[in-house]
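Got a sequence here, can you build the structure:
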Amino acid sequence: MSGHVDDELHPSTTEGYKVGEKKSVAEYADLDKEDESLARWKASLGIGAAAATGSIGEPGDTRTVVILELALIVEGRPDVVINLQEDGALARLQNTPFIIKEGVSFRMRAKFRVQHEVISGLRYLQLVKRKGITVDKAEEMMGSYGPNTHEKPFYEKLFAEEEAPSGLLSRGTYNALSRFMDDDKNEHLSFRWIFEIKKSWD
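Prediction:
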């Protein structure tokens, strides 16, 4: 975990927006049953199925969002997949750099599970530094999700395409801090990782 050393990495806020009152899955399922638009919203989150069948999750696991896997996707190359359920996965991210070829277009993909309650406004935050200086700060809105069920055991989110910097001055090692947070400012995962921009993939 980050220990909140980088206090500049927080979700953006929208003036006048207020986070709604937290409700259980059962309360959402019973809410305004005659409201068609609300019924469609609840169906899109799978709330009816979760209330009827019960959400899935590991017994005794109190987490509401479990990030299962992260992947780096570059067209024409095999995906680089990090299974975050493996022991030591986060430590390896911090100590073993990703190699990214300069100027290449890439995307990230997150695979995750939601359990116990509805998550509103899940987002991915990223802060990148080089030699202690912030060079990039990004925020990717992932959306709102109801608890997963046996019929839909996980969600996947493909992030917006990015382009690696290019040129001699851009090559080198970068340090990144990533967080998954929601509208209630709950932090579901925070980790540090490193990557290298190189002239080639070798």
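
hey, let's count contacts and neighbours off CA atoms from now on
Fine.

Helices of the chain, start to end?
If DSSP state H is used as the criterion, the helices of the chain fall at 25-30, 36-45, 47-53, 89-95.

hey, which of those is tucked in deepest?
Of the helices of the chain, the one with the most neighbours on average (mean count of other Cα atoms under 10 Å) is helix 47-53, at a mean of 19.

Would you state the strands of this protein in chain order?
When secondary structure is read from DSSP state E, the chain shows strands at 65-73, 80-83, 98-101, 105-114, 119-130, 133-145, 155-158, 162-163, 172-181, 187-198.

Following up with a second sequence; could you model it the same way so I can compare the two?
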Amino acid sequence: MSTHDDQEELKPTATPGYKPSAAKTAEEYAKLDAEDESLARWKASLGITPGAEGADTSGPKVTVLTLELDSPTLPAGKKIIFNLSDTAKLADTKKNPIVIKEGVEYNVRITFKVNHSIISGVRYMQLVKRAGVKVDKMEQMLGSYGPHPKGEAYAKNFDPEESPSGMLARSGSYNVKSRVIDDDGEVYAEWEWSFKLAKEW
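Purely as a prediction, here's the structure:
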């Protein structure tokens, strides 16, 4: 369970002077500047057309599908992918943390679907703690999206990072709180998982 301090750490960084505009649905965006043909074509390429949104806006705006850790050093055929609909497997990482090789370059990839509306200023936040002490925080911009014209998922690869190394880094496991949030503070997904560092994958 997240503490108050964790909640503060998982808030997106505010850009001085920036004020998010009022949220609009895809239908409202489709009707804006409807007389501008080139803009209408561009919006249509994003799946933003009058009537395309449909009547059902009751579900979540965003569904986060997977979180993947990728590295050129991973053995052939080995994949580290969290299916976020499998909450039991995520919870199991607290007892059986995933293993990440120490001192290697890796990157995080996230896949998600935009179900309706337009989302803007969406970020992936990650807070890493060991024995209750913060050791790392990541904030990566996902961007702004409309529903995919073909209903497909979007994928975002983050910049490569290097895993810590050394005996101290290998002692104990790391607890991670992940969140997908927008500039307005709307949380689209939040989950927890654990990992440990080792000499090999």
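
Roughly how far does the most centrally placed residue in the second structure sit from Ala153 of the second structure?
Residue closest to the average C-alpha location in the second structure (Cα atoms, centre = their mean): Tyr124, at 4.1 Å. Computed with Cα to Cα, to the nearest Å, the distance linking Tyr124 of the second structure and Ala153 of the second structure is 16 Å.

Could you name the residue of the first structure that is farthest from its center?
Most distant residue from the mean C-alpha position of the first structure: Glu34, 33.4 Å away (Cα atoms, centre = their mean).

Kindly reformat the strands of the first structure as JSON lines containing distance to Ala91 of the first structure.
Written out in JSON lines, the entries for the strands of the first structure read as follows (distance: least, Cα to Cα, whole Å):
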{"stretch": "strand 65-73", "distance to Ala91 of the first structure": "14"}
{"stretch": "strand 80-83", "distance to Ala91 of the first structure": "12"}
{"stretch": "strand 98-101", "distance to Ala91 of the first structure": "13"}
{"stretch": "strand 105-114", "distance to Ala91 of the first structure": "18"}
{"stretch": "strand 119-130", "distance to Ala91 of the first structure": "18"}
{"stretch": "strand 133-145", "distance to Ala91 of the first structure": "22"}
{"stretch": "strand 155-158", "distance to Ala91 of the first structure": "23"}
{"stretch": "strand 162-163", "distance to Ala91 of the first structure": "25"}
{"stretch": "strand 172-181", "distance to Ala91 of the first structure": "13"}
{"stretch": "strand 187-198", "distance to Ala91 of the first structure": "9"}
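
nearest to Ala89 of the first structure, of those?
strand 80-83 (6.9 Å; Cα to Cα).

gap between that closest one and the chain center?
When distances are taken as Cα atoms, centre = their mean, to the nearest Å, strand 80-83 of the first structure is centred 14 Å away from the chain's centroid.

what stretch of the second structure does it fall on?
Under TM-score structural alignment, the alignment places strand 80-83 of the first structure onto residues 80-83 of the second structure.

Please name the residues that touch the closest residue to Ala26 of the second structure other than its chain neighbours.
With Cα to Cα, 6 or more residues apart in numbering as the measure, Ser117 is the residue that lies nearest to Ala26 of the second structure, at 4.4 Å, once sequence neighbours are left out. Each residue near Ser117 of the second structure by Cα atoms under 8 Å, 6 or more residues apart in numbering is listed here: Lys24, Thr25, Ala26, Glu27, Glu53, Thr57, Lys61, Gly146, Pro147.
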